[in-house]
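Trainee: whatever this is, show me its structure:
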Amino acid sequence: MTTATATAFTARYGGSPDGVWAAPGRINLIGEHTDYNEGYVLPAALPHTTTVAARRRADGVVRLFSAQGDGEVTELALDALAPGSVPGWAAYPAGVFWALIEAGHALGGADLAFCSDVPTGAGLSSSATLECATAIALDDLFGLGLDAPGRALIAQRAENAFVGVPCGALDQMASSCCVAGHAHFLDTRTLTGRQVPLDLPAVGLTLLVIDTKVKHDLGDGAYAGLRAGCERAAALLGVPALRDITIAELGTAEAQLPAELRPLLRHVVTEDQRVLDTVAALDAGEPRALGPILTAGHASLRDDYRVSCPETDLAVSAANAAGALGARMMGGGFGGSVLALVDTALLDTVERAVHAAFAEAGFGAPQTFTATPSQGAHRVS
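Mentor: Now for the predicted structure:
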């Protein structure tokens, strides 16, 4: 895709770019809706990436083009960028320019052209890839000296304050910081963690992603409402965040909350524990133990957090019935993708079963592909 991105750049702007950079989408093994509760997450980068070809400009103009867009170039004045001022997909890279300037970095204008094979609206962090690709490109172009976590926080700031989605740091940290062949165990409170080896093919296992093709929009208020509910619950319990409630304290804490907030607390506390249990299983060389953890995580997202939908529920049940060790929906919810842990020998069987179940239910055909833990954001040329 590097050549295609450079070609798209030249076709729109003339001449050659100063470089091409890539940022990957991500799967999240476990740890959903825990990041904005200062909890634990365990993502891995996908081989699917957003690439950006970029070139410095001598003026204060920013031009943005996406090969997956409407064919138009979005032109912006660097000194006129403000939250809410840029509509559509271009808000994500524009927000990175704004966040870097807000943080005190000296930037000039730039021309950027994007290409992506990360499915949009699939819970695989397509928006974060736009931000993180932009962040690493601008870091290199203008010699900002940022490290991978620093770029991730700039990208998160862009999405929170410029685009207006109050996401946690999971997606941007995953896209920026993951290492090939590993999952990234991250404490989102301290932003510290470690890389956990994840070589499933060596033990005959495969991670299967099932993109239901049901699109979601986290900017519609549902995500913000969930986060606000968690923050309200934490305030009522007198703790900085829900990650401070342990499994042992869960029953007592639930009794102190109004009925509508108890399921949110229950999901966050049990999901944090599922992350810790998953890391312990991987450290112990027992990756098959992840199966029941994934399925329990889906039940919690479906029944307590209530962010599933008929298509994701069907993908989970069909995969498990066909022999998957476990499965769960990923991402913010309201559509998107399902992750299934499958014996490699049963991969075709599980894929056929999911497609057949969708056809029988009258749903559109899902897209399936395997997930290989890959490299975080990097320069490719």
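
Trainee: CA atoms for contacts and neighbours, from now on please.
Mentor: OK.

Trainee: for Pro17, helix, strand, or coil?
Mentor: Here Pro17 is coil, with the state taken from DSSP: H, G, I helix; E, B strand; the rest coil.

Trainee: next, the contact list for it, please.
Mentor: For Pro17, the contacting residues are Ala6, Phe9, Thr10, Ala53, Ala54, Arg55, by Cα atoms under 8 Å, 6 or more residues apart in numbering.

Trainee: residues contacting the closest residue to His298 other than its chain neighbours?
Mentor: By the measure of Cα to Cα, 6 or more residues apart in numbering, the closest residue to His298 outside its immediate chain neighbours is Arg328, 4.4 Å from it. Going by Cα under 8 Å, 6+ apart, Arg328 touches Leu294, Thr295, Ala296, Gly297, His298, Ala299, Thr312, Val316, Val338, Leu339, Ala340.

Trainee: would you do the same for the sequence below? I want to compare the two.
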Amino acid sequence: MTTRTDVDDIAAAFTAHFGHAPDGVWSAPGRVNLIGEHTDYNEGFVLPFAIDRSARVAVRLRADATARLVSAYGNQGLVTVNLDTLSPGTMKGWTAYPLGVLWVLRQQGVALRGFELYLDSDVPLGAGLSSSAAIECATALAFDELLGAGLAPADLVLVGQRAENEVVGAPTGILDQSASLLATEGHAVFLDCRSRESTLVPLDLAAAGLLVLVVDTKVTHRHATGDYAERRASCELGAEVLGVASLRDVDAEDLAEAAGLLDGETYRRVRHIVTENRRVLATVDVLGTDGPAAIGDLLTASHASMRDDFEISCPELDLAVDTALANGALGARMTGGGFGGSAIALLPAAGEPTVRAAVVHAFAAAGFTAPDIFAVTAAAGARRLDR
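Mentor: As a prediction, the model looks like this:
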């Protein structure tokens, strides 16, 4: 949770870099996807929640067309950009995330002004917790207010997604930005990615004596690389062969027929999406009736599907999941786009020391890089901090 001291520190860092105070400080959280992986761009269902780690931007508008950006990530130096020359091909490195948002706003008719921006974040990079979407959403919220764009949170979701797709080059859906912008404390966001309708689902882990433990494997993977795009292409091929607009339109009862129409790999990709959609819906139902302690088997089944059918896990993720389950977790799965990143484990709060120690020992015994392990809560979404 961001404190008043944190806000003051970010504003002070901005002032140290630029010589005057910012116009404001905005924050947007990273997310854990509780269940529903790769279903978003297939117009399916997802169930993420915002976490208590966030990206924060301090911003001040200028009277000219110059953008000056500084990031606390790795002590990045000052980057200066002329907004009049802004195009997808000119944005590189971390600045592609905030500048990509500005480019999209301009494409939508918002008149830009120059600015100074200081970025800080405690969302781990490359951990599958949407550090990039947190930056995009904090930036979008800040400039929507500063430039008087008047966009609704659901519109800002699409701004962030378009920046990710067209500027960063990652073919992601709306899951990450939706969690960051639409979440509230103590709830998950149940999102229908076709209609873009969202519902808040209670996720009061503390009241149930539970917590979600994140295991950041330190295996990084960027969504702009080929593996993610290949999975999306497989899903599109499956939908085309099956004659549907998207895999959202394929039911579990259709899988037997699909097996005879698709090659083995494409069929497995399709089967993951179809069964994952069913698991998301079941998880929402169970949370509403029996509470979070009863969803563990659904989380674990989701991991098996991602490991075997969608083939986006890795040895480190599998070890984290298996070790957590063997040491008292109610359920566990990888979370995020895959090929690295983080696993999550749902467990009784009292069991955290046991699971944490077991995972650390297992990684050491396997010769893997030591993981970063931390608990997360369902936190509030993007907001202005200095009011």
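
Trainee: give me the TM-score for this pair.
Mentor: Scored against TM-score structural alignment, normalised by the length of structure 1, the superposed chains reach a TM-score of 0.98; 381 aligned residues with a Cα RMSD of 1.0 Å.

Trainee: and the contacts of Pro17 of structure 1, which is closest to Thr120 of structure 1?
Mentor: Nearest to Thr120 of structure 1 out of those is Ala53 (Cα to Cα; 19.9 Å).

Trainee: for burial, what's the neighbour tally of whatever residue of structure 2 lines up with the closest one?
Mentor: Matched by TM-score structural alignment, Ala53 of structure 1 corresponds to Ala58 in structure 2. Other residues within reach of Ala58 of structure 2 by the criterion other Cα atoms under 10 Å amount to 29.

Trainee: now do the one 5 residues further on
Mentor: The burial metric for Ala63 of structure 2, expressed as a neighbour count using other Cα under 10 Å, is 8.

Trainee: kindly provide the distance from it to Pro315 of structure 2.
Mentor: Distance, Ala63 of structure 2 to Pro315 of structure 2, by Cα to Cα, to the nearest Å: 52 Å.

Trainee: ditto for Ala96 of structure 2
Mentor: Ala96 of structure 2 is 31 Å from Pro315 of structure 2, where distance means Cα to Cα.

Trainee: now the strands: where do they sit in the stretch 151-300 of structure 2?
Mentor: 187-192, 198-202, 210-216 (DSSP state E, counting those that start in this stretch).

Trainee: tell me the contacts of the match of Ala53 of structure 1?
Mentor: Neighbouring residues of Ala58 of structure 2 by Cα under 8 Å, 6+ apart: Ile10, Ala11, Phe14, Pro22, Asp23, Gly24, Val25, Trp26, Leu117, Tyr118, Leu119.

Trainee: show me what contacts the counterpart of the last one in structure 1?
Mentor: Think Leu119 of structure 2. Using TM-score structural alignment, the partner of Leu119 of structure 2 in structure 1 is Phe114. Listed by Cα under 8 Å, 6+ apart, the contact partners of Phe114 of structure 1 are Thr5, Thr50, Thr51, Val52, Ala53, Leu64, Phe65, Ser66, Ala67.

Trainee: ok so, going back, CSV for the contacts of Pro17 of structure 1, including distance to Leu46 of structure 1?
Mentor: Shown next, in CSV, are those (distance: Cα to Cα, whole Å):
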residue, distance to Leu46 of structure 1
Ala6, 22
Phe9, 24
Thr10, 27
Ala53, 20
Ala54, 23
Arg55, 26
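
Trainee: let's see if you can find the most crowded of those residues.
Mentor: Using other Cα under 10 Å as the neighbour test, the contacts of Pro17 of structure 1 are led by Ala53, with 31 neighbours.

Trainee: quick one: that one is in a helix?
Mentor: No - checked against three-state DSSP, Ala53 of structure 1 lies outside a helix; its state is strand.

Trainee: re the thing from before, mind checking the SS state of the residue nearest to His298 of structure 1?
Mentor: Judged by three-state DSSP, the three-state class of Arg328 of structure 1 is strand.

Trainee: quick one: the alignment partner in structure 2 of His378 of structure 1 from Ala142 of structure 2, how far?
Mentor: For His378 of structure 1, the aligned position in structure 2 is Arg383, judged by TM-score structural alignment. Going from Arg383 of structure 2 to Ala142 of structure 2 by Cα to Cα gives 9 Å.

Trainee: dump the strands of the stretch 151-300 of structure 2 to CSV, plus mean neighbour count and distance to Ser131 of structure 2.
Mentor: Below are the strands of the stretch 151-300 of structure 2 laid out as CSV (neighbours: other Cα atoms under 10 Å; distance: least, Cα to Cα, whole Å):
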stretch, mean neighbour count, distance to Ser131 of structure 2
strand 187-192, 25, 18
strand 198-202, 18, 22
strand 210-216, 25, 13
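
Trainee: Gly126 of structure 2 is nearest to which of the ones you listed?
Mentor: Closest to Gly126 of structure 2 of the strands of the stretch 151-300 of structure 2, according to Cα to Cα: strand 210-216, at 8.9 Å.

Trainee: can you give me the helices in the stretch 251-381 of structure 1?
Mentor: With DSSP state H, counting those that start in this stretch as the criterion, the stretch 251-381 of structure 1 has helices at 262-283, 290-300, 310-321, 347-361.

Trainee: how about TSV for these, with distance to Ala45 of structure 1 added?
Mentor: Formatted as TSV, the helices of the stretch 251-381 of structure 1 follow (distance: least, Cα to Cα, whole Å):
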stretch	distance to Ala45 of structure 1
helix 262-283	17
helix 290-300	18
helix 310-321	21
helix 347-361	21
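
Trainee: and of those helices, who's closest to Ala371 of structure 1?
Mentor: When those are compared by Cα to Cα, helix 347-361 sits nearest Ala371 of structure 1, at 12.3 Å.

Trainee: so where is the closest one in structure 2?
Mentor: Counting by TM-score structural alignment, helix 347-361 of structure 1 corresponds to 352-366 in structure 2.

Trainee: so what touches the matching stretch?
Mentor: Stretch 352-366 of structure 2 has contacts (Cα under 8 Å, 6+ apart) with 213, 316, 319-320, 323-324, 327-329, 369-371, 373.

Trainee: closest to the centroid, which residue in structure 2?
Mentor: Nearest residue to the geometric centre of structure 2 (Cα atoms, centre = their mean): Ser130, 3.2 Å.

Trainee: right, and it touches Arg31 too?
Mentor: Yes - counting by Cα atoms under 8 Å, Arg31 is a contact partner of Ser130 of structure 2 at 6.0 Å.

Trainee: between these two, which contacts overlap?
Mentor: Joint contacts of Ser130 of structure 2 and Arg31 (Cα under 8 Å, 6+ apart) are Asp176.
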